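Participant: Please find the sequence and the predicted model below.
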Amino acid sequence: MPPPSLAAVVSSMPAGHANGVSGDARRRGSSKKVHPAPPTMMPDAADAADIAVGGGGMGKNGGLDGWWRRKRPEWCSVAGVAGVARRHPAAALFACGLLLFMGVEYTIPMVPPAAPPLDLGFAATAALHAGIAARPWLNSLLAALNTVFVAMQAAYIVWAILGEGRPRAAVAALMMFTCRGALGCATQLPLPAEFLGSGMDFPVGNVSFFLFFSGHVAGAVIAAEDMRREGRRRMARLYDALNLLQGVRLLACRGHYTIDLAVGVGAGILFDTLAGRYLDAGASPPVSRCCSSCHKALLSQ
């Protein structure tokens, strides 16, 4: 048989006794401790006043010093900085680079207006430049080989859209060359004084010579990125190696400044990414491998 409830027991007691029991219960309930709310992330009134007037630790909770000790981020200590460097070595390296070049920026001498541009890539390839300049046939041979590599890039990008129905590399190349032409018109850098031209180079005779940035390098990066997406990693590595040799040849022949080559790599990656986002926004269904379907898919996107 279950025990009687507390209400039933109280109702069966005499009136005075029942009142005493209920009063004891009320007193016990009122004696319970009420825990304060957890502290917020903002300083209290005393700390805020100290912080405002620069109290320097005279508030009831230590003022600015005490508040900073309680609220400072984890990385604002020697152990915290060591932990960040251990978990994010690349970010730590770039942070050191920022500090380094902040000092370089205020101490490096500028090139005088009448002096030729200073290019460390030109200095590194000075001996190779002298050898090519002394052998015109070698200059023409290297230019012809470079033109063949450019044709290989173009052939792969055209095959990707016409033969395999994948327009991303073609869209990236169109974006890249359009941007390169606009930048080449907007800021025309002087042709290097030691430039070694060749009729075998592309474009033939360097009719439209834009220096910034390197379309040769950017086109090779776009093609190599497409190969990686398709699992053609050996071919991508081959294109990367040929792109590196192409960069050395362009520096030795003074066909590009070093910054043109570096930005060409970044431009290839950037426009490949933008082309992917552009095509993903269209969200069209997969296309077949026939050329007519490729054209329809490209126009619909």
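Facilitator: It's in. Keep in mind that what you see is a predicted model, and the values were worked out from it rather than measured. Residues are numbered from 1 along each chain as shown.

Participant: CA atoms for contacts and neighbours, from now on please.
Facilitator: Noted.

Participant: what's near enough to touch the closest residue to Glu164 other than its chain neighbours?
Facilitator: Sequence neighbours aside, Arg289 is the residue nearest to Glu164 in space, at 5.4 Å (criterion: Cα to Cα, 6 or more residues apart in numbering). If you count contacts by Cα atoms under 8 Å, 6 or more residues apart in numbering, Arg289 has them with Leu162, Gly163, Glu164, Gly165.

Participant: most neighbours, which of the residues you listed?
Facilitator: Gly165 (22 neighbours; other Cα atoms under 10 Å).

Participant: For the residue nearest to Glu164, give its distance to Leu270.
Facilitator: Noted for Arg289: a distance of 27 Å to Leu270, by Cα to Cα, to the nearest Å.

Participant: Kindly report the same for Pro136.
Facilitator: 36 Å.

Participant: With neighbour numbers in mind, choose between those two.
Facilitator: Legend: neighbour count by other Cα under 10 Å for Pro136 and Leu270, higher for Leu270 (17 against 13).

Participant: what's the helix or strand where that one lies packed up against?
Facilitator: Secondary structure from DSSP states H and E places Leu270 in helix 258-282. If you count contacts as 3 or more Cα pairs under 8 Å, 6 or more residues apart in numbering; DSSP states H and E, helix 258-282 packs onto helix 120-124, helix 168-186, helix 215-229.

Participant: Which strands and helices lie in contact with the second one?
Facilitator: Read it as helix 168-186. By 3+ Cα pairs under 8 Å, 6+ apart, helix 168-186 packs against helix 136-162, helix 215-229, helix 258-282.

Participant: give me the number of residues near Ala267?
Facilitator: Ala267: 26 surrounding residues under other Cα under 10 Å.

Participant: List the contacts of it.
Facilitator: Applying Cα under 8 Å, 6+ apart, the residues near Ala267 are Met176, Ala218.

Participant: could you redo the last one with a cut-off of 10 Å?
Facilitator: Contact analysis of Ala267 by Cα atoms under 10 Å, 6 or more residues apart in numbering lists 172, 175-177, 179-180, 213-215, 217-219, 221-222, 261, 273.

Participant: now Leu145
Facilitator: With Cα under 10 Å, 6+ apart, Leu145 has these contacts: Ala151, Met200, Asp201, Gln246.

Participant: Equivalent analysis for Ala220, please.
Facilitator: Applying Cα under 10 Å, 6+ apart, we find Ala220 in contact with 149-150, 152-154, 156-157, 173, 236, 239-240, 242-244, 246, 264-265, 268.

Participant: Show me just the buried residues among those residues.
Facilitator: Buried members of the contacts of Ala220, scored by 16 or more other Cα atoms under 10 Å, are 149-150, 153-154, 156-157, 173, 236, 239-240, 242-243, 246, 264-265, 268.

Participant: tell me which of the residues you listed is nearest to Tyr278?
Facilitator: Proximity of the buried ones among the contacts of Ala220 to Tyr278 (Cα to Cα) peaks at Ala173, which lies at 13.2 Å.

Participant: Pasting the second one now:
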Amino acid sequence: MPPPSLTAAAASTQEKVAMGSEATNGVGIPHPADSRRRGGKKVHPAPPGGGAGAEAGADGATGSAGEWWRSRRMPDWCSAAGVGGILRRHPLAALFGCGLLLFMGVEYTIPMVPPAAPPLDLGFSATAALHAGIASRPWLNSLLAAMNTVFVAMQAAYILWAILAEGRPRAAMAALMMFTCRGALGCATQLPLPVEFLGSSMDFPVGNVSFFLFFSGHVAGAVIAAEDMRRAGRRGLARLYDGLNLLQGVRLLACRGHYTIDLAVGVGAGLLFDMLAGRYLDDKNVNGGTVSGSRCCSCHKALFSQ
């Protein structure tokens, strides 16, 4: 006779098989009684693991979010070593970041210039002594104006040489864009001529006719010419033009021919329109960066090629 333990195990196994057959009708199809509603609610099978599974289902969203957050790694620059590495590798970016924080505070605390007061220009303040010296010597004012006009003529001559003699139209295209934009802005917003302005008949334009202040075409034209010289490999000549452009800016401030912002935007405008002219010519399949020929017809083909 088998032991009682074996008898109990066999009875339990037979009971489970019988219950499974009853639930599936013996052919693997669930019994209709298993889908009945109890108390108006459909019965759902319990999740694996009993109470632990139910608890995990209740807190599933919180748990998954927590695991996702713990699995995220903080960026390297958030650490002290990361910040130190940025300062070493990108000092210019760090400087501009500090400048952003500085001027965010300045713009909310700086007093504005009253409507009846003259404009505040730090460049005018820095060149006050030079302005007084030029104002007391009209001949010096005319001499400096004449020298500045010669420099403007040098810029124009170089740009024309680049397109007519060397077949490189990029500088000419940039100058056309720049002066057109400058004229439109000068008409749109006409800034008052400084009270201390020192005009001269030797200045360009002659007699200061149609004198637009914003932005400086003198400075922008020199930048365009210098950038073209660098592309052509004339780096020494480009540095010379940069130096003359700096002296030109000092002279314009001392004679009150431009505000400081006119000169700063003139530099940016020269670089911007040089870049835009390059993109335009690239779109037209024109090589504006190398010397492609010495005949005038080559630039015409470059300008009108599609």
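Facilitator: Happy to help now that I have it. Here the structure is a predicted model, which is why all the values come from computation and not from measurement.

Participant: picking up where we left off before, how about the helix holding Leu270 of structure 1, aligned to which bit of structure 2?
Facilitator: Per TM-score structural alignment, the counterpart of helix 258-282 of structure 1 in structure 2 is residues 260-284.

Participant: which parts of that stretch are buried?
Facilitator: For stretch 260-284 of structure 2, a neighbour-count test (16+ other Cα under 10 Å) marks 260, 262-263, 265-267, 269-278, 280-281 as buried.

Participant: next one: stretch 127-145 of structure 2
Facilitator: So, applying 16+ other Cα under 10 Å, buried residues of stretch 127-145 of structure 2: Thr127, His131, Ile134, Ala135, Asn141, Ser142, Leu144, Ala145.

Participant: what residue of structure 1 takes the place of the first one?
Facilitator: Under the alignment defined by TM-score structural alignment, Thr127 of structure 2 is paired with Thr125 of structure 1.

Participant: same question, the last one
Facilitator: With TM-score structural alignment as the criterion, Ala145 of structure 2 lines up with Ala143 in structure 1.

Participant: Quick check: its match touching Cys253?
Facilitator: Yes. Applying Cα atoms under 10 Å as the test, Ala143 of structure 1 and Cys253 come out as touching, 9.3 Å apart.

Participant: For those two, list the residues in contact with both.
Facilitator: Joint contacts of Ala143 of structure 1 and Cys253 (Cα under 10 Å, 6+ apart) are Leu196, Gly197, Ser198.

Participant: what's the burial count for the last one?
Facilitator: Neighbourhood size, Ser198 of structure 1 [other Cα under 10 Å]: 20.

Participant: For Asn245 of structure 2, see how far away the alignment partner in structure 2 of it is.
Facilitator: Matched by TM-score structural alignment, Ser198 of structure 1 corresponds to Ser200 in structure 2. Counting by Cα to Cα, the gap from Ser200 of structure 2 to Asn245 of structure 2 is 19 Å.

Participant: Structure 1: which residue goes with Val106 of structure 2?
Facilitator: Counting by TM-score structural alignment, Val106 of structure 2 lines up with Val104 in structure 1.

Participant: Return the residues in contact with its match.
Facilitator: Listed by Cα under 10 Å, 6+ apart, the contact set of Val104 of structure 1 reads Leu98.

Participant: May I ask which helix or strand encompasses it?
Facilitator: Per DSSP H and E: helix 89-105 holds Val104 of structure 1.

Participant: mean per-residue distance, that helix to structure 2?
Facilitator: For helix 89-105 of structure 1, the mean distance to aligned residues of structure 2 following superposition is 0.7 Å (mean Cα distance after the TM-score superposition for structure 1).

Participant: got the buried residues for that helix?
Facilitator: Buried residues in helix 89-105 of structure 1, counted by 16+ other Cα under 10 Å: Ala92.

Participant: any idea how far that helix is from the chain center?
Facilitator: Computed by Cα atoms, centre = their mean, to the nearest Å, the chain-centroid distance of helix 89-105 of structure 1 equals 16 Å.

Participant: about what we covered before: of the buried residues of stretch 127-145 of structure 2, which pair is most distant in space?
Facilitator: For the buried residues of stretch 127-145 of structure 2, and using Cα to Cα, no pair is farther apart than Thr127 and Ser142, which are 17.8 Å apart.

Participant: Pull up the gap between Glu74 of structure 1 and Pro89 of structure 1, please.
Facilitator: Computed as Cα to Cα, the Glu74 of structure 1 to Pro89 of structure 1 distance reads 17 Å.

Participant: With Leu261 of structure 1 instead?
Facilitator: Using Cα to Cα, Leu261 of structure 1 is found at 26 Å from Pro89 of structure 1.

Participant: Then Leu145 of structure 1?
Facilitator: Counting by Cα to Cα, the gap from Leu145 of structure 1 to Pro89 of structure 1 is 40 Å.

Participant: what's the answer for Ile157 of structure 1, then?
Facilitator: Here Ile157 of structure 1 is placed at a distance of 36 Å from Pro89 of structure 1 (Cα to Cα).

Participant: same question, Met176 of structure 1
Facilitator: As judged by Cα to Cα, Met176 of structure 1 and Pro89 of structure 1 stand 32 Å apart.

Participant: returning to that earlier point: of the contacts of Ala267 of structure 1 - the most surrounded one?
Facilitator: Greatest neighbour count in these, by other Cα under 10 Å, goes to Ala218: 30 neighbours.

Participant: Now which residue in structure 2 aligns to that residue?
Facilitator: By TM-score structural alignment, Ala218 of structure 1 lines up with Ala220 in structure 2.

Participant: Surely its match touches Ala264?
Facilitator: Yes. Contact criterion Cα under 10 Å: Ala220 of structure 2 and Ala264 qualify, at 9.4 Å.

Participant: Phe202 of structure 1: what secondary structure?
Facilitator: coil (DSSP: H, G, I helix; E, B strand; the rest coil).

Participant: and it, what is it in contact with?
Facilitator: Listed by Cα under 10 Å, 6+ apart, the contact set of Phe202 of structure 1 reads Ala143, Ala144, Asn146, Thr147, Val148, Val150, Ala151, Ser208, Phe209, His216.

Participant: rewinding a little: and the helices and strands packed on helix 258-282 of structure 1 as JSON lines, adding distance to Pro285 of structure 1?
Facilitator: Putting those into JSON lines (distance: least, Cα to Cα, whole Å) gives the following:
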{"stretch": "helix 120-124", "distance to Pro285 of structure 1": "46"}
{"stretch": "helix 168-186", "distance to Pro285 of structure 1": "14"}
{"stretch": "helix 215-229", "distance to Pro285 of structure 1": "19"}
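
Participant: Having no further points to raise, I will conclude here.
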